[in-house]
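1. Structure, please.
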Amino acid sequence: MLDIHLVRKQLNEVKRKIASKNINPRLLDTVLKYDEVWRTMKTDIDGLRGKQHEYEKVRDFENAKKTKIEIDEKEKKAALFEQKRMKALLEVPNIPFDDVPIGSDENGNKVIREVGKKPVFDFEPKDHLELGEQLGIIDTKKAAEVAGSRFSYLKKEAALLEFALVRLAFDKLMLHGFVPIVPPVMIREEAFMGMGRLTPSQKEERYHLQKDKLYLVGSAEHTIGPLHMNEIFDEKQLPLRYVGFSSCFRREAGSYGKDTRGILRVHQFDKVEMFSFVRPEDSEEEHKFLLSMQEALMQELELPYRVMEICTGDMGFTDARQYDIECFMPAQGKFRETNSCSNTTDFQARGVNIKYRKTSDQKVEFVHMLNATGFAIGRMIVAILENYQTKEGIVRIPRALQAYVGSKEIQNVD
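-> The predicted structure follows:
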């Protein structure tokens, strides 16, 4: 959630920046309309409190009582306008940093670097689903009978690859002080809204358990962030870093007809996620650190990838800066997004009320919160199968995963 003081003081600048994210800047007019009414009411209430105090000083208890009733009525009305302001403000995205590339869509994204060599085959490479079916490790047909489209069974070595990826990520990240965590996969509405993940445009993407008033998360980020909701850190506790693992659920409401084949875009997938709580002055450096951890994990798998800086029109709702890592997929002949890395500044912290107390002057400020994909398991399995395939239909297992899987290759022995 944006700082209302920033909106008041720099309205035109904030409007310009949210417009660059393809969001209607008139949303801010609604916010300020409710804000003005609320502020006027608060001024009136403060004046009435002064009157009440004066009546009590001269022991005019009858007028003091009448004034108290008037105060109570105005406070109820003020609370309603404060709620309306809050609801309107929750629909406003975070503003991008000044140096983020300006663009209306993914065509405005900027390639920062490309790492690794794309594989060269002397045969036509198969896609991950053809390989997975031939090896007996991916079954989308039976999953469709059981659960519908965009689901899968991972079997045999594919299942082992999943947990090998999880262990590799945890083992590497824990060396850098990340605290391992398995968070809930359900979240209450207020926490989800506070994390900036339940705006009207996002609700279509969410699975909602109406009777229980709960939502299924779309990432471990969504419930790792609120772990410290309504808390105040001591400055010496920061940075605090977590590495989490969870199943994730997305309706893929806006992707009808896209990536319907295989396991690249599905309703349920598992993911390793990094999450950091830091001082505001450290967040840009922490963002680079998280990106470096992502690249280190990709390099462990020896997969060709590129790093993208995401433009204003393509970046996430909560993000002030976003990087993506895209892995090369030989069957498609192009790079596809496998990781994201986001600095949400104090946007999410303000929404779920997470602060820290400075050592120097004991002042309390909002922390900055950042998140980054460790491994999106399904997409990494796609990349491994396609990049490590052989002409004989065997798939070599990346060296970093062989000890976890217990073998060097995947072949159909049936």
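2. Could you use CA atoms for every contact and neighbour count after this?
-> Noted.
3. Can you report how many residues lie near K258?
-> 10 (other Cα atoms under 10 Å).
4. next up, for comparison:
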Amino acid sequence: MIDLRLLRDDPETVRLSQRARGESESVVDDLLRADEQRRSAVGRFEALRAEQKQLGKRMPRAEAEEKAELLRRTKELSAEVKAAEAAVTEADATLRRAQYAIPNVVEEGTPPGGEDDYVVLREVGAKPEIENPRDHLELGEGLRAIDVERGAKTSGSRFYYLTGVGALLQLGLLQLAIAQAVEYGFVPTITPALVKPESMEGTGFLGSHASEVYRLEADDLFLVGTSEVPLAAYHSGEILDLAEPARYAGWSSCFRREAGSYGRDTRGIMRVHQFDKVEMFSYCRPEEAHAEHLRLLGWEEEMLAKVEVPYRVIDVAAGDLGTSAARKYDCEAWVPSQGRYREVTSTSNCTTFQGRRLNVRYRDEQGRPQVAATLNGTLATTRWLVPILENHQQPDGSVRVPKALQPYLGGRDVLEPN
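-> The predicted structure follows:
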């Protein structure tokens, strides 16, 4: 949630952020009103409690006539304090709802607009010249690497099996990602796949993205769509030493309902309900978040270079940001069969939005607790198999193995169709 001090001091910045996202500005006024009403309710409660304490101190020294009046007022005050306390509780709940209705304030320089208003920052790598390219599913089936028919038979649409070299490719890719993360000081982490509602809500996934999340109602738990969620909740309620950023690399299975994507990317493994991913996650001081964001993007690009696929980097427009993100960069790999770039990684600067919800703090130079910033970025995921297979295909249906992945496939440099 956003910083109430920013709201009070500079509400116009919050309104401009809502405008850039293409969302309602009225929620800013709702929050200002809820904040004022809560402060008023707290002020009344504290004043009544102070009077109640003063009466308690006067009572032992009071004469009989005064004591009777004090007892009468004490009785009145008891009811008033109880009502004021209930008003504070109600005002707290109203304020919380109003805060949760506003997404993070976008970072200055973020392109305004919607999904199609991104800005291309750079294109990297030469697109391969492939006549009549096969798509990843045809290649994967030829290699006996991907089996969507049996995935659908077992679990339904948008499920699949990775078999043989397909399984080895994914495991190698994720191990390569973990190895790179460890090289740069990340703590490798295997995270829970199920989290409590407060963990999911704290990271901003139960707002506009709630329809994407699988919920186990009998247990009141949620399946994670990214290890960002358990990694953000890992230090909830704690005060960290952030002399340097605290970085984690989470390996997890991820689950997404893909609500609203009916008919989109139904072929192959581009858009599926279950996949594996290595996610970078960083806690840092707010003033370091911008530079940390660029570092995460650089590490994503380093991984893409290792698997030797052409890609581009885009600056995502404000209206296409998630609830928690103040800014997001996507890396999109070239997919020859589609003749276009497709998103394979993203990295988001969530500033203090998640830290405030999850109460993750650090101590500043004066020893005072301050809210930590959080950032995340995908380092490798199942979807990467799509551009890897397609960009390295050969006319006979075989696929060249990028040099960095060869050790994970028994040293093979080419995968032959079966």
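5. Burial check on S283 of structure 1, number of neighbours?
-> Using other Cα under 10 Å: S283 of structure 1 sits among 22 other residues.
6. L6 of structure 1 too?
-> 11.
7. Could you check how far it is from I23 of structure 1?
-> 18 Å (Cα to Cα, to the nearest Å).
8. can you pull the contacts of T344 of structure 1?
-> Shown in contact with T344 of structure 1 (Cα atoms under 8 Å, 6 or more residues apart in numbering): 94, 318-321, 368-370.
9. so which of those residues comes closest to E309 of structure 1?
-> Of all the contacts of T344 of structure 1, E309 of structure 1 sits closest to R321, with 8.1 Å by Cα to Cα.
10. quick one, what contacts the corresponding residue of structure 2 for that closest one?
-> Counting by TM-score structural alignment, R321 of structure 1 corresponds to R327 in structure 2. Going by Cα under 8 Å, 6+ apart, R327 of structure 2 touches 106-107, 110, 315-316, 318, 321, 348-350.
11. so which two of the residues you listed are the farthest from each other?
-> Farthest apart among the contacts of R327 of structure 2 by Cα to Cα are D315 and C350. That separation is 14.9 Å.
12. just to revisit the earlier point, a markdown table please, covering the contacts of R327 of structure 2 and showing secondary structure and distance to E123 of structure 2.
-> Output for the contacts of R327 of structure 2, formatted as a markdown table (DSSP: H, G, I helix; E, B strand; the rest coil; distance: Cα to Cα, whole Å):
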| residue | secondary structure | distance to E123 of structure 2 |
| --- | --- | --- |
| V106 | coil | 25 |
| E107 | coil | 23 |
| T110 | coil | 19 |
| D315 | strand | 12 |
| V316 | coil | 15 |
| A318 | helix | 21 |
| L321 | coil | 21 |
| S348 | strand | 20 |
| N349 | strand | 22 |
| C350 | coil | 25 |
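13. and which of those residues is nearest to A291 of structure 2?
-> N349 (9.9 Å).
14. tell me the strands in the stretch 151-300 of structure 1, going along the chain?
-> 153-154, 179-181, 186-188, 208-209, 214-216, 231-234, 240-249, 268-278 (DSSP state E, counting those that start in this stretch).
15. which residue lines up with M274 of structure 1 in structure 2?
-> Per TM-score structural alignment, the equivalent position to M274 of structure 1 in structure 2 is M280.
16. how far out from the middle of the chain is the helix or strand hosting I325 of structure 1?
-> Assigned by DSSP states H and E, I325 of structure 1 belongs to strand 321-329. Per Cα atoms, centre = their mean, to the nearest Å, the displacement of strand 321-329 of structure 1 from the mean C-alpha position of its chain is 15 Å.
17. Check stretch 13-24 of structure 1 too.
-> Centroid separation between stretch 13-24 of structure 1 and its chain, computed with Cα atoms, centre = their mean, is 20 Å.
18. Repeat that for stretch 32-47 of structure 2.
-> Centre to centre, stretch against its chain (Cα atoms, centre = their mean), the figure for stretch 32-47 of structure 2 is 32 Å.
19. Mean deviation, it versus structure 1?
-> By mean Cα distance after the TM-score superposition for structure 1, the fitted stretch 32-47 of structure 2 averages 1.8 Å away from its aligned residues in structure 1.
20. Which residues does that stretch contact?
-> By Cα under 8 Å, 6+ apart, the surrounding residues in contact with stretch 32-47 of structure 2 are 4, 7-8, 81, 84-85, 87-88, 91-92, 94-95, 98.
21. Of these, which pair is most distant in space?
-> Spanning the widest gap among the contacts of stretch 32-47 of structure 2 are L7 and V81, at 29.4 Å by Cα to Cα.
22. which residues in the stretch 101-250 of structure 1 form helices?
-> 128-135, 140-147, 157-174, 189-194, 200-203, 221-224 (DSSP state H, counting those that start in this stretch).
23. just the ones you listed: most buried one?
-> helix 221-224 (a mean of 24; mean count of other Cα atoms under 10 Å).
24. Where does that helix end up in structure 2?
-> So helix 221-224 of structure 1 sits over residues 228-231 in structure 2, by TM-score structural alignment.
25. if we can go back for a sec, switch the strands of the stretch 151-300 of structure 1 over to CSV; also include distance to R16 of structure 1.
-> Formatted as CSV, the strands of the stretch 151-300 of structure 1 follow (distance: least, Cα to Cα, whole Å):
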stretch, distance to R16 of structure 1
strand 153-154, 46
strand 179-181, 39
strand 186-188, 32
strand 208-209, 34
strand 214-216, 33
strand 231-234, 33
strand 240-249, 33
strand 268-278, 28
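26. Reformat those into a markdown table and put mean neighbour count next to each item.
-> Converted to a markdown table, the strands of the stretch 151-300 of structure 1 look like this (neighbours: other Cα atoms under 10 Å):
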| stretch | mean neighbour count |
| --- | --- |
| strand 153-154 | 18 |
| strand 179-181 | 16 |
| strand 186-188 | 18 |
| strand 208-209 | 14 |
| strand 214-216 | 19 |
| strand 231-234 | 16 |
| strand 240-249 | 22 |
| strand 268-278 | 24 |
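27. Which of these sits closest to N109 of structure 1?
-> That would be strand 268-278 among those, by Cα to Cα, at 22.9 Å.
28. Off-centre distance for the closest one?
-> On Cα atoms, centre = their mean, the centre of strand 268-278 of structure 1 falls 8 Å from that of its chain.
29. do the same with stretch 117-135 of structure 2
-> On Cα atoms, centre = their mean, the centre of stretch 117-135 of structure 2 falls 27 Å from the chain's centre.
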